[in-house]
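Novice: Sequence and predicted model, in that order:
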Amino acid sequence: MAKKSTIQTEKVNTYIVEWLKNYANKAKVNGFVIGISGGVDSAVTSTLCAQTGLSVLCVEMPIHQAESQVSRGREHIEQLKKRFPNVSNIETDLTETFESFKKAVPQTGEEAKISLSLANTRARLRMTSLYYLAGIHGLIVAGTGNKVEDFGVGFYTKYGDGGVDVSPIADLMKSDVYALGEFLKIPDSILTAAPTDGLFGDNRTDEDQLGASYDELEWAMLAAASGKTGADFTGREKSVFEIYKRLNTNNKHKMDPIPVCVIPEMLK
């Protein structure tokens, strides 16, 4: 079901690095700030940014984070700092901030909705921290979303990890990101780890939340783009296609421009 990546990794790498460098120079900024999660997307994005030669600030922002995620993130940062002298890092532990927020807001209602809202709050606290650091260091925030997440199923937090200045890998499928990660020699611990957003303080994976793997969702995204419908499939393929279409429809509000109420000229 999965589509094997066919991108020309070396050429794609060079293209993205030049794109980032040109954008930063035109924007007259010093470089990039990136949240490091211990996942492949942030590892690839930070390595692409590092190759520009501009300042790159890698930020760890744990909030009751699983030790495995923390250790993978630190392994990547240490490797990156050894390879690129323009890379620095900082840890901003937001656990206490998150707990203070929980005490300040009401927590009455459906438990599942509260849990999801708090998970999204984690992402928004991290976004706020990245923009604070970007502001004081003259940097821009580099996003880590891939094509399946950003334009397929909308698997990100609006104004959280979706709040960025540039999106270097948002036109790459997840399989492309892995291919680029192998080319860039991202740590094996990251390349082999099950993807997770780490927003719930437990061990649930992205697949647990989405109901399908990225390989499956990538297949469904390509199938939908070619004009296929659920009626064209049976069994697991049909289930995955329906999962993709449901998520794509429900999360359109994230992927489409913010609706603007345009006042008719006759009323102005």
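Specialist: That came in fine, so what should we check first?
Novice: From here on, just use CA atoms for contacts and neighbour counts.
Specialist: Will do.
Novice: quick one: the strands in the stretch 1-150 of the chain?
Specialist: Taking DSSP state E, counting those that start in this stretch, the strands of the stretch 1-150 of the chain run over residues 31-35, 55-60, 87-91, 139-141.
Novice: try this one side by side with the last:
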Amino acid sequence: MNSINPEKTAAELTSFIKNAFDKAGFTKAVIGVSGGVDSATSHELTKRALGEKNVFPYFLPYEKIKPIVDQVVSLDPGMDRLRQGNIMARVRMTILFDQAKKRQALVVGTENKTEHILGYYTRFGDSASDIEPLRNLYKTQVYQLAKYLGIPDKILNKAPTAGLWEGQTDEGEFGFTYKDADEVLFQLYDLKKDNVEGVDPGVVEKVKSRVSRNAFKHSLPILPFDY
């Protein structure tokens, strides 16, 4: 797995954000922050690009959106927690885009390359954004960048979670670590290898299986001429 030059990457992404906003004709940004490393990193880069006064972070844990989520869940009392988690993600998306409209701003996303390839996101929920600064960085590379940017240790050391239910963690859902996932994905997608080396074969199959199951998410909406 390749390491990044965090200083160079920070400069490039800051410039990317600034240029993208200039081209789109916007000066303000709205971003959902969760207390995790991805949103903290994306938030810091956006502040550097646009200036802190032009960036509006929204922390939307379940407690804040409970009345809205509970109303939707009440329509189907037997709803499982995965469906409830998807509703939470879509409620957050609705709030962020509404606030962006109010402020004449763009919504800045927080998705990394690992999550994107694995399909680890809610369609039209946490995947919805106007700009994705971290999409080309694997999770382990985001940590390298975050450390350079001065993101606090309490965030760097926190177990990654989508905050969908109590005790939920990304790696607990996966059944493998981000470190292993990044190594597998890097060899398959960046090095174009047919066989992954240095990772337990069982883990490799788990990663490949998740990628395969969620591949359809990258081609939505499905159009007639796709077939």
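Specialist: Arrived safely. Keep in mind that this is a model prediction, so the values were computed, not measured.
Novice: Quick check: TM-score for this pair?
Specialist: After superposition, the two chains reach a TM-score (TM-score structural alignment, normalised by the length of structure 2) of 0.92; 223 aligned residues with a C-alpha RMSD of 1.9 Å.
Novice: hang on, the earlier thing: of the strands of the stretch 1-150 of structure 1, which is nearest H76 of structure 1?
Specialist: Ranking these by proximity to H76 of structure 1 (C-alpha to C-alpha) places strand 55-60 first, at 10.0 Å.
Novice: So which of the strands of the stretch 1-150 of structure 1 is the most surrounded?
Specialist: For the strands of the stretch 1-150 of structure 1, the largest average neighbour count (mean count of other C-alpha atoms under 10 Å) is found in strand 31-35, namely a mean of 28.
Novice: Which stretch of structure 2 lines up against it?
Specialist: Using TM-score structural alignment, strand 31-35 of structure 1 corresponds to residues 28-32 of structure 2.
Novice: May I see the strands of the stretch 1-150 of structure 1 organised as CSV, with distance to F151 of structure 1 added?
Specialist: Below are the strands of the stretch 1-150 of structure 1 laid out as CSV (distance: least, C-alpha to C-alpha, whole Å):
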stretch, distance to F151 of structure 1
strand 31-35, 20
strand 55-60, 25
strand 87-91, 30
strand 139-141, 19
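Novice: just so I know, which of those lies nearest T45 of structure 1?
Specialist: It is, among these and with distance given as C-alpha to C-alpha, strand 31-35, at 7.9 Å.
Novice: what angle sits between the closest one and strand 55-60?
Specialist: 10 degrees (axes from the mean of the first three to the mean of the last three C-alpha atoms, to 10 degrees).
Novice: mean distance, strand 31-35 of structure 1 to its aligned residues in structure 2?
Specialist: By mean C-alpha distance after the TM-score superposition for structure 1, the fitted strand 31-35 of structure 1 averages 0.9 Å away from its aligned residues in structure 2.
Novice: That strand packs against which elements?
Specialist: Using 3 or more C-alpha pairs under 8 Å, 6 or more residues apart in numbering; DSSP states H and E, the elements in contact with strand 31-35 of structure 1 are helix 40-50, strand 55-60, helix 111-137, strand 139-141.
Novice: okay, and the last one goes to which residues in structure 2?
Specialist: This means strand 139-141 of structure 1. The aligned range for strand 139-141 of structure 1 is 105-107, by TM-score structural alignment.
Novice: Identify all contacting residues around the matching stretch.
Specialist: Stretch 105-107 of structure 2 is contacted from outside by 21, 26-31, 96-97, 99-100, 129-131, using C-alpha atoms under 8 Å, 6 or more residues apart in numbering.
Novice: and if you look at stretch 88-104 of structure 2?
Specialist: With C-alpha under 8 Å, 6+ apart, stretch 88-104 of structure 2 has contacts from 26, 28-32, 58, 60, 62, 65, 68-69, 105-107, 122, 124-126, 128, 164.
Novice: Could you rerun that using 7 Å?
Specialist: K28, V30, G32, L60, V69, L106, V107, T122, F124, G125, D126, A128 (C-alpha atoms under 7 Å, 6 or more residues apart in numbering).
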